[in-house]
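Asks: this is a predicted model, with the sequence first.
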Amino acid sequence: MMDWTDTHCRVFHRILAPGARLYTEMVHANAVIHGDRQRLLGFDASEHPLALQLGGSDPALLAQAARIAADWGYDEVNLNCGCPSDRVQAGRFGACLMREPELVGECVAAMVAAVDIPVTVKCRLGVDQDNDYAAFAGFVDRQVQAGAAMVVVHARNAWLQGLSPKENREVPPLRYDWAYRLKAERPALPVVLNGGLATVEAAQAQLAHVDGVMLGRAAYHDPYVLHLLEAAQTGAPLRSREELLQQMRPYVESQLQAGLALKHITRHLLGLYHGQPGGRGFRKVLSEGAHRPGADWALVEQAVQVTRDQAERAA
């Protein structure tokens, strides 16, 4: 979710799903140590519980980055061993680490020794043509031995040659049964399932087998699904998209007063009316207007009104 789940996105998602655990975009340990920490690590207090997802393969650097994350107030540090992009492979982190369980274990152990907050791992089932459940389970066991408190399983392989990152989220077949088996054989280990989950029904069906589900791009493109899942899980009453959107107003106006351009926030709102009558009008108004100088909350109100008008005409 690099370049997607920034703090503005997460504030919006927290409004939609008060009980969810939110994760940052992946940030390399070197960037945490040497980069602009306010830009990379800054977050709003409403985002808790919040996990920082780190990339890297140097135990000492990851430990230092984890300490910084804890000092900034994060609730969890998650090591990404699942991202398949070329940039990640070139830096020897992400999914290619699935074939280096000992190195990952050293990284996890160093991070665990450095902080008091939970250290967790996100992984795939394997790399390329790997088809050995024992190797996957062994990878997980090594990280638990090192102190990992939870594992998030993206339940498909990462193909490092011949597929783009987008294709890697769609082409390798899903094998939820591996995650189910992992949990059944290790009942004390918290296992969270990721991959191919786009609806409330699909997400809830997994909870008979694992401890939780992680939604990524599906929740970004259709964020209201987060609210539907929150209601299904907690029994909280459903609220309308418009009512939820209105809760963003104080945050948006505070950010505008601080000098932020509206476009940096509204890009995360575009999917709110996904699949709904008037949704195209909502996206069009925000997309065309948010970049203009002086754009403010009135543009959001305009987008909502256009959506209402189009929905009424379609009814």
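Replies: Now that the structure is in, tell me what you want to look at.

Asks: when you work out contacts or count neighbours from here on, use the C-alpha atoms and nothing else.
Replies: Will do.

Asks: max-length helix in the chain?
Replies: Longest helix of the chain, by residue count under DSSP state H: helix 297-314.

Asks: residues of that one that come out buried?
Replies: For helix 297-314, burial by neighbour count (16 or more other Cα atoms under 10 Å) applies to 297, 299-301, 303-304, 306-308, 310.

Asks: tell me what that helix is packed against?
Replies: Judged by 3 or more Cα pairs under 8 Å, 6 or more residues apart in numbering; DSSP states H and E, helix 297-314 is in contact with helix 249-257, helix 279-289.

Asks: quick one: that helix to helix 279-289, angle?
Replies: In terms of direction (axes from the mean of the first three to the mean of the last three Cα atoms, to 10 degrees), helix 297-314 departs from helix 279-289 by 150 degrees.

Asks: run through who's touching helix 297-314.
Replies: 242, 249, 252-253, 277-283, 285-286, 289-290 (Cα atoms under 8 Å, 6 or more residues apart in numbering).

Asks: put this beside the first:
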Amino acid sequence: MNPSYKLVTTHPSPSRRFSVAPMMDWTDRHCRYFLRQLSRHALLYTEMVTTGALINGDADRFLRHDEAEHPLALQLGGSVPGDLAICSKMAEAAGYDEVNLNVGCPSDRVQNNLIGACLMGYPALVAECVKAMRDAVDIDVTVKHRIGINGRDSYAELCDFVGQVREAGCRSFTVHARIAILEGLSPKENREVPPLRYDVAQQLKRDFPDLEIILNGGIKTLDQCEAHLEQFDGVMLGREAYHNPYLLAQVDARLFGSQEPIITRADALRRMRPYIQNHLDSGGSMHHVTRHVLGLGQGFPGARRFRQLLSVDIHKTKEPMALLDQATMLLEGH
């Protein structure tokens, strides 16, 4: 194991009252560091990492994170219990607060490796995977799944899936309240075409009151979050949290009762300055980080210029930090 992640830092079991979903190509370590400036309490997830990538690839690169990102969960993709156990141990050793098994991704590429939503058709295997993971680590093991897949989308089959995985010891389920269509739809279409069925997720919570049920899918506002939290143990936002990240600035006050002042857009970006400078000093490109902050530029005069500075002009400038300061000034007062 790479020495850079042998040190174990213990963290309490994280709150899942509000979390930001794992999103491929989006929730990398730079994105998570930025989102943490806006909310101290939101639970953040990595992109899905396959067991093969961790076991056979550059594990240090996939597991790397800043201590400031906590509370933080690693999402794994895989279906071989032994491999998932090994990767769960790696996650725990790297200091993650939770490891989550992906049973929701509908893409053809992962289906071919028996990863993601197709696993809903194999509840006994998912239960075996969860048991192996739980036996390997002391941190929480959770599952993120759909309410069904085409050909296996009855409520009885959903209850069978959740019941078997519960028997393996899983106590926290994040439910994307749509079925997944495994043929003929792209992953993007699978997030939009199958109808949202919050009623199914609500029934699941009623029928499994002992389980922590987190609702995911189509949630766009904190008003909606507050309404859903009357029936669910937590809410998970995906695309809205990425495209409109400033909504996270009110999460701590509205959902966690924090008395801390709400951070401004400008201060959130200003806090990123040392992090970005360090990334540049280590040979990185500012675009690696600032592509994730473009959503701060919404709904005020100068927002379009802000986005242009950090998405177009950034590739032309020889003074990236001066350009960052210019972009920050555009956020002042908004």
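Replies: Good, I have the coordinates. Predicted model only: the values in this text are computed from it and were never measured.

Asks: care to give me the TM-score?
Replies: Taking TM-score structural alignment, normalised by the length of the first structure as the basis, the two superposed chains have a TM-score of 0.94; 310 aligned residues with a Cα RMSD of 1.6 Å.

Asks: hang on, the earlier thing: how about TSV for the helices and strands packed on helix 297-314 of the first structure, with distance to Cys83 of the first structure added?
Replies: Listed next are those as TSV, based on distance: least, Cα to Cα, whole Å:
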stretch	distance to Cys83 of the first structure
helix 249-257	31
helix 279-289	29
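
Asks: please identify the deepest-packed of the ones you listed.
Replies: By mean neighbour count, with neighbours taken as mean count of other Cα atoms under 10 Å, helix 279-289 ranks first of those at a mean of 19.

Asks: what range in the second structure matches it?
Replies: Helix 279-289 of the first structure corresponds to residues 303-313 of the second structure when matched by TM-score structural alignment.

Asks: from the chain's centre, how far out does that stretch sit?
Replies: 26 Å (Cα atoms, centre = their mean, to the nearest Å).

Asks: which parts of the stretch 1-150 of the second structure are helices?
Replies: Using DSSP state H, counting those that start in this stretch, the helices assigned to the stretch 1-150 of the second structure run over residues 29-38, 51-56, 59-63, 81-93, 108-111, 123-136.

Asks: check the mean deviation of the longest one from the first structure.
Replies: Pointing back at helix 123-136 of the second structure there. Following the fit onto the first structure, the mean deviation recorded for helix 123-136 of the second structure is 0.6 Å by mean Cα distance after the TM-score superposition for the first structure.

Asks: mind checking how far that helix is from the chain centre?
Replies: For helix 123-136 of the second structure, the separation from the chain centroid amounts to 21 Å (computed by Cα atoms, centre = their mean).

Asks: packing partners for that helix?
Replies: For helix 123-136 of the second structure, the elements it packs on are helix 81-93, strand 140-149, helix 155-167, judged by 3+ Cα pairs under 8 Å, 6+ apart.

Asks: do the fourth one as well
Replies: Contacts of helix 81-93 of the second structure with other secondary structure elements, assessed using 3+ Cα pairs under 8 Å, 6+ apart, are made with helix 51-56, strand 72-77, strand 98-103, helix 123-136.

Asks: ok, 6 Å please
Replies: Contacts defined by 3 or more Cα pairs under 6 Å, 6 or more residues apart in numbering; DSSP states H and E place helix 81-93 of the second structure against helix 123-136.

Asks: what's the helix it packs on aligned against in the first structure?
Replies: Aligned by TM-score structural alignment, helix 123-136 of the second structure corresponds to residues 101-114 of the first structure.

Asks: one more: stretch 269-278 of the second structure?
Replies: Counting by TM-score structural alignment, stretch 269-278 of the second structure pairs with residues 245-254 of the first structure.

Asks: and if you look at stretch 82-102 of the second structure?
Replies: Taken onto the first structure by TM-score structural alignment, stretch 82-102 of the second structure occupies residues 60-80 there.

Asks: show residues contacting that stretch.
Replies: 29, 32-33, 49-55, 94, 110-111, 114-115, 117-122 (Cα atoms under 6 Å, 6 or more residues apart in numbering).

Asks: from the chain's centroid, how far away is that stretch?
Replies: 16 Å.

Asks: cool, stretch 51-69 of the second structure as well?
Replies: Between the centre of stretch 51-69 of the second structure and the centre of its chain there are 15 Å (Cα atoms, centre = their mean).

Asks: find me the equivalent region of that stretch in the first structure.
Replies: Across the first structure, the stretch matching stretch 51-69 of the second structure (TM-score structural alignment) is residues 29-47.

Asks: distance between the ends of that stretch?
Replies: 21 Å (Cα to Cα, to the nearest Å).

Asks: and what of stretch 136-154 of the second structure?
Replies: Start to finish, the residues bounding stretch 136-154 of the second structure are 33 Å apart (Cα to Cα).

Asks: distance check, the spatially closest residue to Ala113 of the first structure that is not a sequence neighbour against Leu40 of the first structure.
Replies: Excluding its sequence neighbours, the residue lying closest to Ala113 of the first structure (Cα to Cα, 6 or more residues apart in numbering) is Ala63, at 7.8 Å. For Ala63 of the first structure, the distance to Leu40 of the first structure (Cα to Cα) stands at 17 Å.

Asks: quick one, which of these two is more surrounded?
Replies: Shown here are Ala63 of the first structure and Leu40; by other Cα atoms under 10 Å, Ala63 has more neighbours (21 against 17).

Asks: where along the stretch 101-250 of the first structure do the strands fall?
Replies: Shown for the stretch 101-250 of the first structure, the strands assigned by DSSP state E, counting those that start in this stretch span residues 119-123, 151-154, 191-194, 212-214.

Asks: count the residues that sit near the residue nearest to Asp210 of the second structure when sequence neighbours are not counted.
Replies: Closest residue in space to Asp210 of the second structure, ignoring its immediate chain neighbours: Arg171 at 7.9 Å, by Cα to Cα, 6+ apart. Neighbourhood size, Arg171 of the second structure [other Cα under 10 Å]: 17.

Asks: please apply the same query to the one 4 residues further on.
Replies: The local packing of Val175 of the second structure (other Cα under 10 Å) involves 24 other residues.

Asks: could you do Ala136 of the second structure as well?
Replies: Neighbourhood size, Ala136 of the second structure [other Cα under 10 Å]: 18.

Asks: residues contacting it?
Replies: Ala85.

Asks: contact partners of stretch 277-285 of the first structure?
Replies: For stretch 277-285 of the first structure, the external contacting residues (Cα under 6 Å, 6+ apart) are 270, 273, 303, 307, 310-311.

Asks: take those and write them to a markdown table, including distance to Ala158 of the first structure.
Replies: Compiled in a markdown table, the contacts of stretch 277-285 of the first structure are given as follows (distance: Cα to Cα, whole Å):
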| residue | distance to Ala158 of the first structure |
| --- | --- |
| Leu270 | 29 |
| Tyr273 | 32 |
| Ala303 | 39 |
| Thr307 | 40 |
| Gln310 | 42 |
| Ala311 | 41 |
